[in-house]
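1. Sequence plus predicted model, see below.
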Amino acid sequence: MPGAVKVFGSPTSAEVARVLACLFEKDVEFQLIRVDSFRGAKRMPQYLKLQPHGEALTFEDGNVTLVESRKILRHIADKYKNQGNPDLIGMGALERSSIEQWLQTEAQSFDVPSADLVYSLAFLPPTMQLDGSGGKPKAAYDGSCGEERDGRDRQGSRQRQRGGDPEMNAAHRQKVEEMQQLFEKSRKELSKVLDIYEQRLDEAKYLAGDKFTLADLSHLPNADRLAADPRSLQMLQSRKNVSRWWADISGLDSWKHVKSLNRPPSAEAPF
């Protein structure tokens, strides 16, 4: 029944984007009800009824309501297995087992460090570069004074020159230090995961075998965010097989459709 599938959320959310990519892959008609999870009391009443704590995603398919993106992927791929891409969930027990293994790897080992890395880079100075060895930032060259400085010191120096509230400056420096620690921790964890992927993708075209499946699709939102920043993009590009894999899956029409939806929320948009 057209319109039976509804997705409440914003395409800018990784959870929502993951589900939308799956719906496009399976050629499932759906209605996207855009909800900005940061607008507090202005959130849509029917969304708050479904999701009283205001999480990023709610999925409705007839009398089925789900809120966890990977459970939704499994539901879509299984219920609509006879339409769209037939390979997403696998054809037999062995294929499904492999797909499930890599889905769990994405959820347990890739999701958090990749999200934390992107989050930390949003706070750290854009001049900071990855050194490719231990996650430490490279010193950034400051042409105005003719010497190399750590990106964090340069930002602090500009603040001191402008003056301002010392307590605010101290709080900012503390925040930058926290983000640098988070960056170093998440980069180390993510590097280990990507090394495993590099080895796996030397054996197969995709993570679960030679077909694009949910195992690959579930990585799209966070990997896209990594690719959007040159400092984290090199983590993908420096691994030949991972780089090839990412170029392949990020070029899919389904993902291009999802990215085209990233515009300010409005009331409703049927698809």
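-> Arrived safely. Numbers count the residues shown, from 1 in each chain.

2. going forward, measure contacts and count neighbours with C-alpha atoms only.
-> Fine.

3. residue ranges of the strands in the chain, please?
-> For the chain, applying DSSP state E gives strands covering 5-9, 31-34, 58-61, 64-66, 139-142, 147-150, 269-270.

4. Mean neighbour count for those strands - can I get that in JSON lines?
-> Output for the strands of the chain, formatted as JSON lines (neighbours: other Cα atoms under 10 Å):
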{"stretch": "strand 5-9", "mean neighbour count": "23"}
{"stretch": "strand 31-34", "mean neighbour count": "21"}
{"stretch": "strand 58-61", "mean neighbour count": "20"}
{"stretch": "strand 64-66", "mean neighbour count": "14"}
{"stretch": "strand 139-142", "mean neighbour count": "17"}
{"stretch": "strand 147-150", "mean neighbour count": "14"}
{"stretch": "strand 269-270", "mean neighbour count": "12"}
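
5. now those in a markdown table, with distance to Leu48?
-> Output for those, formatted as a markdown table (distance: least, Cα to Cα, whole Å):
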| stretch | distance to Leu48 |
| --- | --- |
| strand 5-9 | 10 |
| strand 31-34 | 13 |
| strand 58-61 | 10 |
| strand 64-66 | 13 |
| strand 139-142 | 46 |
| strand 147-150 | 45 |
| strand 269-270 | 19 |
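
6. Quick check: longest helix in the chain by residues?
-> The longest helix of the chain (DSSP state H) is helix 166-200.

7. in stretch 110-126, what's buried?
-> 110-111, 113-118, 120-121, 123-125 (16 or more other Cα atoms under 10 Å).

8. ditto for stretch 153-162
-> Under 16+ other Cα under 10 Å, the buried positions of stretch 153-162 are Arg154, Gln155, Gly156.

9. One more to weigh against that first structure:
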Amino acid sequence: MAAVKVYGMPLSSCTARVLTCLIEKGVEYELIPLNLAVGEHKQPGYLAKQPFGQIPVLEDGDLTLFESRAIAKYVAYKYKDQGTDLLRHENAKESALVVVWTEVESQQYNPPISTLVYELLIKGMYGMTTDQAVVDAQSEKLGKVLDVYEARLTESKYLAGNSYSLADQNHIPYTYFLMKTPAASLINSRPHVKAWWEEISSRPSFQKVLANAANA
């Protein structure tokens, strides 16, 4: 049995972020699925691990962590000497840029893209009506962020330099879902962003997450 346990749903955006990181680092793990439809994430036993009742949670021995970006950073640091160097820890300049662009993903990219995915994809799954005004506003916001990305990616292959890092990886799950909606044009209309997306989304780590979810 794997020492590292992950509680979540195989292809929820935040669980996928953690699983992709674990696979990229070559860490064996056990995924413990939670049925959100019946409220398993709101039961006392789980709330003792994650007081906000969200997924995922990672258990590594006696350490319990929540918040997917924090978990990914922990995994990338603990296992820094194996798998892909997601933190660029041996290069101070590149390491600093990883920090910058992981913050950009969290603070600038995630708010509009997560709202778009909710409006254009999640609502439809539950028979809810898309709010076009929200879609238009968030598309404009994300477009401005992607203009910055397009400029950045004319200078380097990846966000933090010429090596794949956590800064890129954190973008994968929500962008994957966005690409299933009409808002995919926001990515496809920017050639450097499109090339970057095609590169990072085709990595074996994320492809394994998708395959595992399909077989779950």
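-> Cool, got the structure. Predicted model only: the values in this text are computed from it and were never measured.

10. What residues sit buried inside the longest helix of the first structure?
-> Buried positions in helix 166-200 of the first structure, judged by neighbour count with 16+ other Cα under 10 Å: 172-173, 176, 179-180, 182-191, 193-194, 197-198, 200.

11. For burial, what's the neighbour tally of whichever residue in the first structure pairs up with Lys78 of the second structure?
-> Matched to the first structure by TM-score structural alignment, Lys78 of the second structure sits across from Lys79. Burial of Lys79 of the first structure is recorded as 9 neighbouring residues (other Cα atoms under 10 Å).

12. got it, and the one 4 residues further on?
-> The tally of other residues near Gln83 of the first structure (other Cα under 10 Å) stands at 12.

13. what's the spacing between it and Glu25 of the first structure?
-> Counting by Cα to Cα, to the nearest Å, the gap from Gln83 of the first structure to Glu25 of the first structure is 9 Å.

14. Counting neighbours, what do you get for the equivalent of Leu87 of the second structure over in the first structure?
-> Correspondence of Leu87 of the second structure to the first structure, assessed by TM-score structural alignment: Ile89. Number of residues near Ile89 of the first structure (other Cα under 10 Å) recorded here: 24.

15. Ile89 of the first structure is in contact with Thr213, isn't it?
-> Yes: between Ile89 of the first structure and Thr213 there is a contact at 6.2 Å, judged by Cα atoms under 8 Å.

16. between those two, what contacts are shared?
-> Common contacts of Ile89 of the first structure and Thr213 (Cα atoms under 8 Å, 6 or more residues apart in numbering): Ile99.

17. which of the buried residues of stretch 153-162 of the first structure lies closest to Ala227 of the first structure?
-> Gln155 (24.5 Å; Cα to Cα).

18. Ignoring the adjacent residues along the chain, who's closest to the closest one?
-> In this structure, Gln155 of the first structure finds its nearest non-sequential neighbour in Pro125, 7.1 Å apart by Cα to Cα, 6 or more residues apart in numbering.

19. For the one you found, give me its contacts.
-> Gly151, Arg152, Gln155.

20. possible to save those residues as a markdown table with distance to Ala204 of the first structure?
-> A markdown table is the format used below for these (distance: Cα to Cα, whole Å):
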| residue | distance to Ala204 of the first structure |
| --- | --- |
| Gly151 | 40 |
| Arg152 | 41 |
| Gln155 | 44 |
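
21. Of those residues, which belong to helices?
-> Taking DSSP H, the ones among these that sit in helices are Gly151, Arg152, Gln155.

22. what's the spacing between the first one and Ser157 of the first structure?
-> When Cα to Cα is applied, the distance between Gly151 of the first structure and Ser157 of the first structure equals 10 Å.

23. Quick check: chain neighbours aside, which residue is closest to Val18 of the second structure?
-> Ala72 (5.5 Å).

24. again with Arg88 of the second structure
-> Arg88 of the second structure sits nearest to Ser95 (Cα to Cα, 6+ apart), 4.9 Å away.
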